[in-house]
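Enquirer: Sequence plus predicted model, see below.
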Amino acid sequence: MIYKIFPAVLFLLFSFSTSKPNSSEPKNSKSATHAEVITSGKLMASSIDTKVEMVYSSLHSDKFALPKLESFAVALKGYYSLKEKGLIKKDILTLVDFSLSSNTKRLWVIDLTTGNVLFHSLVAHGRNTGEEFANNFSNAAESFKSSLGFYATGEIYNGKHGTSLRLDGLEKGVNDNARARGVVMHAADYVSNSFIKNNHRLGRSQGCPAVPTELSKEIISVIKDKSCFFIYHPSRVSNFGAKSIS
């Protein structure tokens, strides 16, 4: 008799152990949303590189081309570090890739909460940093050169170029003189396709990451007040991101 009952008992036990949880059960309130995971960097991933690739693959690129993975990786790692230290507040990342020709769009503004690429734009480098390509950088006043590295965006003010945005360099000896030097984001009419057509290269600034006049106010409004701003070049190691890839 027992041998007849025993298979039925096993069947019942197996059914209970494999049954699906009740869909009406409340979800764990401590579980992170996708946006929280992306912006905090607290992914259950085997490495920071896996994390970066996951975020990169989630970017929305229907309207704009994506930045290169190597520059984005350094930027995102630095963003996580700065966010953890409380040096930046917003989930907005601005990436300027100075490994690229100034005749191409090499500035991206990315909303890390949604994965949306908000802007993809031309951006100038300093007049003593190079001609078409940026290759010489400085933190010194009156150098008329661009400074690399991570910045926190500051406040908006109205200057000689109109609406402008102050930048605070976060890397000692690399860009920490930015505010004193007056290195800011501002509009410039020499940052345009027409200037490139007439001069075979983009116009250059005195060290500021100048952007097209028609986009400047929109970009500045989005990235102001403690968002992460990063100028990449493969020639140096950042204090916050991983080593740049040459």
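Expert: It's in.
Enquirer: When you work out contacts or count neighbours from here on, use the C-alpha atoms and nothing else.
Expert: Will do.
Enquirer: helix, strand or coil for the nearest residue in space to S227 that is not next to it in sequence?
Expert: Once flanking residues are discounted, S227 sits nearest to K90: 4.9 Å by CA to CA, 6 or more residues apart in numbering. Following DSSP: H, G, I helix; E, B strand; the rest coil, K90 is assigned to coil.
Enquirer: Count the neighbours of K90 for me.
Expert: Residues lying near K90 (other CA atoms under 10 Å) number 21.
Enquirer: what sits against it?
Expert: 225-228 (CA atoms under 8 Å, 6 or more residues apart in numbering).
Enquirer: OK, contacts around the most centrally placed residue in the chain?
Expert: Per CA atoms, centre = their mean, the C-alpha nearest to the average position across the chain is that of L93, at 3.1 Å. Contacts for L93 (CA under 8 Å, 6+ apart) come out as 75-76, 79, 108-112, 223, 227-230.
Enquirer: Got another one to weigh against that:
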Amino acid sequence: MDRRSFTRNALTGLGLALFQPLAARAAMAAVTPPAFAHMPWSGLLDRAKAALDQHQGQFELRDRIAIADFTQASKDMRFHIVDLVSGQSHSYLVAHGRGSDPAHSGWLQRFSNEPNSLASCAGAFKTGEIYDGQHGAAMRLHGLDAQNSNAESRAIVIHGADYVGENQIAAWGKLGRSEGCFALAPHMLPQVLGMLGPGRMLYADKMPSALTQSA
């Protein structure tokens, strides 16, 4: 798929996402469906909902959120888009930053908000505009917490990358690493950008028992 078609598909999906029924878009107190209680990322979902309430003034759209569960290995589907209204979720592969996994073990070892750390950062992000950048279509992210306040200056975004995909896992047992961005499989990026769109929350974290170091 060429870049123009890629971006057009992403924006088409975005248009569909933005024109949701008014009731869904204005759901300011969405209740988590019981089906999510048994998901391995349910603990992070609770944290994400608390963050959504904490930053409620930032979000007009509370119907759908994304969760990056860095408790899991990079070979696992650990990027989840959760529809709090319908009770549906969609899961994807996502890479973490090389500064978060210097030995390239396939597991995120630490977060960092520091410039030039090449690490992933944790916390709540607000999705921003879709633009055509170094990696093709990408989505800007605005960090809302102290631990990700440098996200914009570090150019932490959602983008596609060839080192993310089932072929990488088959060959190496893990994904490649980003420079701190949320890198997804290129063929899945239009769907993800379309379902998120600007103005929703992405929450990234790792459960405390699994976090070995944070900076």
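Expert: That came through, no problem. Note that the structure is predicted; figures quoted are calculated from it, not measured.
Enquirer: thinking again about what came up before, just give me the match in the second structure for the residue nearest to the centre of the first structure.
Expert: Mapped onto the second structure by TM-score structural alignment, L93 of the first structure lines up with I65.
Enquirer: Its match - that's part of a strand, no?
Expert: Yes - assessed by three-state DSSP, I65 of the second structure belongs to a strand.
Enquirer: hang on, the earlier thing: now that we have the contacts of K90 of the first structure, which one has the most neighbours?
Expert: For those, neighbours tallied by other CA under 10 Å; top is C228, 29 neighbours.
Enquirer: Thought L167 was touching that one, still the case?
Expert: No - the criterion here is CA atoms under 8 Å, and C228 of the first structure misses it with L167 at 10.0 Å.
Enquirer: re the thing from before, among the contacts of L93 of the first structure, name the ones in strands.
Expert: Of these, the ones assigned to strands by DSSP state E are 108-111, 228-230.
Enquirer: Please convert the buried members of these into ChimeraX selection syntax.
Expert: Selection of buried members from these for ChimeraX, criterion 16 or more other CA atoms under 10 Å:
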select :108,109,110,111,228,229,230
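Enquirer: now, among the ones in strands among the contacts of L93 of the first structure, which is nearest to H34 of the first structure?
Expert: For these, the residue nearest H34 of the first structure by CA to CA is D111; the value is 13.3 Å.
Enquirer: What residues does the closest one make contact with?
Expert: By CA under 8 Å, 6+ apart, the residues touching D111 of the first structure are 91-93, 117-118.
Enquirer: aligned partner of it in the second structure?
Expert: Per TM-score structural alignment, D111 of the first structure is aligned with D83.
Enquirer: Roughly how far does its match sit from E152 of the second structure?
Expert: 26 Å (CA to CA, to the nearest Å).
Enquirer: Neighbours of the aligned partner of I156 of the second structure in the first structure, how many?
Expert: Mapped onto the first structure by TM-score structural alignment, I156 of the second structure lines up with V183. The criterion is other CA under 10 Å. On that basis, V183 of the first structure has 28 neighbouring residues.
Enquirer: same check, this time on W172 of the second structure
Expert: Using other CA under 10 Å: W172 of the second structure sits among 12 other residues.
Enquirer: That one -> the first structure?
Expert: Aligned partner of W172 of the second structure by TM-score structural alignment: N199.
Enquirer: quick revisit: does the match of I156 of the second structure really touch S205, like I thought?
Expert: No - here V183 of the first structure does not reach S205: they are 9.7 Å apart, not a contact under CA under 8 Å.
Enquirer: Which contacts among the contacts of D111 of the first structure does the second structure share?
Expert: Cross-checking those against the second structure gives 91-93, 117 as conserved contacts, using both residues aligned by TM-score structural alignment, their matches' CA atoms under 8 Å.
Enquirer: nearest residue to E179 of the second structure other than its sequence neighbours?
Expert: E179 of the second structure sits nearest to L118 (CA to CA, 6+ apart), 4.3 Å away.
Enquirer: Repeat that for Y79 of the first structure.
Expert: Nearest to Y79 of the first structure is C228, by CA to CA, 6+ apart, at 6.2 Å.
Enquirer: And the match of W172 of the second structure, how close does it get to H161 of the first structure?
Expert: Relative to H161 of the first structure, and taking CA to CA, N199 of the first structure is found at 22 Å.
Enquirer: Please apply the same query to T39 of the first structure.
Expert: Taking CA to CA as the measure, T39 of the first structure falls 33 Å from H161 of the first structure.
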